[in-house]
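In: Quick one: sequence plus predicted model below, questions after.
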Amino acid sequence: MEQQETQRKIIHLDMDAFYASVEQRDNPELRGRPVAVGGSRQRGVVAAASYEARQFGVRSAMPSTVAQRQCPDLVFVKPRFEVYKAVSRQIRAIFAEYTPLIEPVSLDEAYLDVTENLKQMASATRIAQQIQAKILAETQLTASAGVSYNKFLAKLASDYRKPHGLHVIKPEEGLAFVEPLKVGDFHGIGPVTAAKMNQLGIFTGADLRELPEAFLRQHFGKAGGYYYAIARAIDHRPVVADRVRKSVGSETTFEQDLTTDEELLEGLQPSLDSVWEYCQRTGVLGRTVTVKVKYADFQQLTRSRSSLGLFTDKQLLERVSRELLTALYPLPKGVRLLGVSLSNLEASEDSVGRQLALPF
């Protein structure tokens, strides 16, 4: 396996039957029933189907008339895209607690690069589990997750144990995972291409890997190079954030409440280190520092300070953060969480630093 491949930590998160699940969440009468989001008229199309409807073969992009024939008890619900967008933003905010490297694919699907992350967690699998739990707790919706060392495998993994599943493909498992798969199950190979491959005698990942790249390019053009790579479980595509983040932050929850001034200042340091590490790695700096304090009874408060210039060195960031914290002394009760964030960010043209290999 190429060294570059083993260094990335990619999570693919995919909400389960997203639009339909939102409708079932918001309308108890729809729970447990086959639901299709979309138009029920003659020329209507299914935008999303609940798992109850999928058992009858109903799927997205299917004409509504066909769906109704396959499932006579199907309930059609008019789409509420503003609601779906709001929930999507809520879910994206959870992602942002862990990494700024978020590549949305749609409202209900995204790639996350957690090779280095804001929680300083070594296990990408554990991060995926935490995100799934947070999504369920905050939205009452479930998500499936795939964890691997590249985007192609992470996507395959998230489809492997739906709904609300989690599957991990480790670097030493990539080739074995791809070999028995039907080419039609590969992300990036649609029905037409799969049929063409079948005509050429290519039915599985193992079949695809037997063919030289020149042959694949001859029959599939530029995409042949991509097929050659994924048959070998190789995918160099980075996770590309769709826009510069508005803020970056880190927080620490303590096993025992902090009560002394010394404990509080010491407890703030891991968040400061994490935020500044991100600034160094990405070349992004901010103008506003915010300190977050959560007391033992879960009451929380924040204090912020803005500067005309960017916070260009760690010492200045530390000094201002500590001043914001000490201005709250004496604290009336024990503290269970401390956090630091930077906002009003500006990105430089510096490239992202080399990422470290972390254990799955």
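Out: Alright, I've got the coordinates.
In: CA only for contacts and neighbour counts going forward, please
Out: OK.
In: Any chance you could list what contacts stretch 169-180?
Out: 1, 5-6, 146-149, 153-154, 157, 204-207, 231-233, 360 (CA atoms under 8 Å, 6 or more residues apart in numbering).
In: Repeat that for stretch 110-120.
Out: 7-14, 95, 97-99, 101-105, 124, 151, 239, 249-252, 274-275, 278, 355-358.
In: What subset of these is buried?
Out: 7-14, 95, 97-99, 101-104, 124, 151, 239, 249-252, 274-275, 278, 357-358 (16 or more other CA atoms under 10 Å).
In: So which of those residues belong to helices?
Out: If you go by DSSP state H, the buried ones among the contacts of stretch 110-120 have Q7, F95, A124, K151, S274, V275, Y278 in helices.
In: Can you give me the distance of the fifth one to R54?
Out: Look at S274 and R54: by CA to CA, to the nearest Å, they are 44 Å apart.
In: Please pick the buried ones from the contacts of stretch 169-180.
Out: Buried among those (16+ other CA under 10 Å): 5-6, 146-149, 153-154, 157, 204-207, 231-233, 360.
In: Inside helices: which ones of those residues?
Out: Going by DSSP H, the helices hold E5, T6, L153, A154, A157, G205, A206, D207 from the buried ones among the contacts of stretch 169-180.
In: Would you map the helices across the stretch 251-360 of the chain?
Out: Assigned by DSSP state H, counting those that start in this stretch, the helices in the stretch 251-360 of the chain fall at 261-282, 314-326.
In: The stretch 1-150 of the chain too?
Out: Under DSSP H, counting those that start in this stretch, the stretch 1-150 of the chain gives helices at 3-7, 18-26, 51-54, 64-70, 81-96, 124-139.
In: here's the one I want to compare it with:
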Amino acid sequence: MKVILHVDINSFFASCHMAEDKTLENKPVVVAPNKLRSIIVTANYVARKYNIKAGDPLFLAKEKCDSLVVIKSDFSLYVKYAEKFFNLLKKYTNLIEIASIDECFMDVTTTLKNYNSVKELCAIIQKDVLTELQLPVSIGASFNKTFAKIASDLKKPLGITIINEHNYQQVIWPLSIHSVSGLGKKSCNKLNTLEIFTINDLVQYELTSNESLTVFNLITKFKAKLTGNDLKDTIISSDNSIKSIGNEETFEKDFILYEDINNFFKKISNHISLRLKNRVVVGNVIYFTIKYADQNTKKITRQIKLKDYTSDANVIYKNAINLFEKYWNNKAIRLLGVGVSNLLNKFEQKEQISLNEIMSNNKIKNITTKISKITNSKVITGDRFLEEKYINDQQNKYIEADKVKVKKGR
């Protein structure tokens, strides 16, 4: 049976700032823009003692705690610590699946032979991350990803919880269905109408021919996971390549003038272009996101697929602003975002090349192959070296979606 860990950094964004600035230790810290309508992104555990949590308005939090330290988000800092975090974990196993910027799954089935127990390994990893990076982590260990993820949430901060085939029904099944990763608010509400409130309710629920296809598939899928019978739930995917790069910004004052909006699109397109080039990637899907000032509206995203891949700022800007002009209803705007997705690194990019270039490339390949055989060592061209270096470069493997948008509660 496999042994899978879920390692989750506690109050990640706040913890990064505390690791960087030792004077913040034992102080109530929140991450949020210090603006009129700011919402708290995350609160450290000292702040939580004042009943301050992610999603709270900043002005209310300040009323609860007059010594509250407010720090502006710094995504580059979070990426730096995420890279250090995942690099550190690689000394325990190469089988790491990045779930988000501050959490991952690790298959330690083979690694475990070097340790006395699962608990010992978890304690060593936890201490290692805390000592080397000053980041507190909670670890859940189990025989599938679903149970490991739930387990890591049970004890925070600096918790270790082990779920095995003997105790999962006693520990996991009494919990609310809201504790299951992948079951969102809408799905939970739908299950509640069927009197399904706990995991035990879900696994005991008997499906009938009267169920809708949506409900049938939903219950079947999660019943397999929560009874330990989903074999796919034990597979760790090491493909952690970047899927998209984008920026979103919530405005302190609503945007209504086209000139302001246009300037924003130019600025953000230049920033995205720079990040694409720094990571040696290109994309051919450009999208924009908008949320109107009306509180009843949801975020809307629209996209366009280009014929050619690009990282050019002007191409990003022109396509994004054209999309915006097509869909904007002239109402005041609270949030805007732009991004590029369907990314490839430059070595994967498929380009048209001439017959002469094909012949030239084939000749070079034949020559390097012959030299390799004669010298009994691998010989590669400079371009091939750069390609392999890029593919093996860990920098671009850590953030699944490299968006400058912070999630609440990190």
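Out: That came in fine, so what should we check first? Values in this document were obtained by computation on a predicted structure and should not be read as measured data.
In: Adding distance to A49 of the first structure as columns, could you present the ones in helices among the buried ones among the contacts of stretch 169-180 of the first structure in a markdown table?
Out: A markdown table is the format used below for those (distance: CA to CA, whole Å):
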| residue | distance to A49 of the first structure |
| --- | --- |
| E5 | 36 |
| T6 | 36 |
| L153 | 25 |
| A154 | 23 |
| A157 | 21 |
| G205 | 29 |
| A206 | 33 |
| D207 | 33 |
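In: Which one of these is nearest to Q68 of the first structure?
Out: Of all those, Q68 of the first structure sits closest to A157, with 31.5 Å by CA to CA.
In: mind listing what the aligned residue in the second structure for that closest one touches?
Out: Taking TM-score structural alignment, A157 of the first structure has A151 as its aligned residue in the second structure. Contacts for A151 of the second structure were tallied using CA under 8 Å, 6+ apart; they are I139, G140, A141, S142, I160, T161, I162, I163.
In: What's the match for the fourth one in the first structure?
Out: Under the alignment (TM-score structural alignment), S142 of the second structure pairs with S148 in the first structure.
In: Wait, its match touches L13, no?
Out: No - using CA atoms under 8 Å, S148 of the first structure makes no contact with L13, being 11.8 Å away.
In: hang on, the earlier thing: from the contacts of stretch 110-120 of the first structure, which ones fall inside strands?
Out: Judged by DSSP state E, the subset of those located in strands is 10-14, 102-105, 249-252.
In: Tabulate the residues you listed (TSV), appending distance to L316 of the first structure.
Out: As requested, those are arranged in TSV below (distance: CA to CA, whole Å):
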residue	distance to L316 of the first structure
I10	33
I11	34
H12	36
L13	37
D14	40
I102	28
E103	32
P104	34
V105	37
G249	16
S250	17
E251	19
T252	21
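In: Can you give me the first-to-last residue distance of stretch 91-98 of the second structure?
Out: 15 Å.
In: Helices of the stretch 251-400 of the second structure, residue ranges please.
Out: According to DSSP H, counting those that start in this stretch, the helices that the stretch 251-400 of the second structure contains are 258-278, 313-327, 355-375, 382-392.
In: Quick one, which of those helices gets closest to E103 of the second structure.
Out: Among these, if distance is taken as CA to CA, the winner is helix 382-392, at 21.2 Å.
In: which parts of that closest one are buried?
Out: Neighbour-count burial for helix 382-392 of the second structure [16+ other CA under 10 Å]: E387, Y390, I391.
In: now stretch 30-49 of the second structure: which residue numbers in the first structure?
Out: Against the first structure, stretch 30-49 of the second structure falls on residues 36-55 (TM-score structural alignment).
In: ugh, wrong one, stretch 315-331 of the second structure
Out: By TM-score structural alignment, stretch 315-331 of the second structure lines up with nothing in the first structure.
In: Give me the buried positions along stretch 274-290 of the second structure.
Out: R275, L276, V281, V282, G283, N284, V285, I286, Y287, F288, T289, I290.
In: Check the gap between S247 of the first structure and Y295 of the first structure for me.
Out: 23 Å.
In: Pull the number of nearby residues for E165 of the second structure.
Out: 11 (other CA atoms under 10 Å).
In: Just tell me what V79 of the second structure corresponds to in the first structure.
Out: By TM-score structural alignment, V79 of the second structure lines up with K85.
In: and which of the ones in helices among the buried ones among the contacts of stretch 169-180 of the first structure is nearest G190 of the first structure?
Out: Distances from G190 of the first structure to these, taken by CA to CA, are shortest for G205, at 14.5 Å.
In: who touches the closest one in this structure?
Out: Counted by CA under 8 Å, 6+ apart, G205 of the first structure has contacts V178, E179, P180, L181, K182, V183, A231.
In: What count of nearby residues applies to the first one?
Out: V178 of the first structure has 23 neighbouring residues, counting by other CA under 10 Å.
In: how near is the aligned residue in the second structure for it to N229 of the second structure?
Out: Mapped onto the second structure by TM-score structural alignment, V178 of the first structure lines up with I172. Distance, I172 of the second structure to N229 of the second structure, by CA to CA: 15 Å.
In: How about L355 of the second structure?
Out: Applying CA to CA to L355 of the second structure and N229 of the second structure gives a distance of 53 Å.
In: Could you do G140 of the second structure as well?
Out: In terms of CA to CA, G140 of the second structure sits 19 Å off from N229 of the second structure.
In: likewise E97 of the second structure?
Out: 20 Å.
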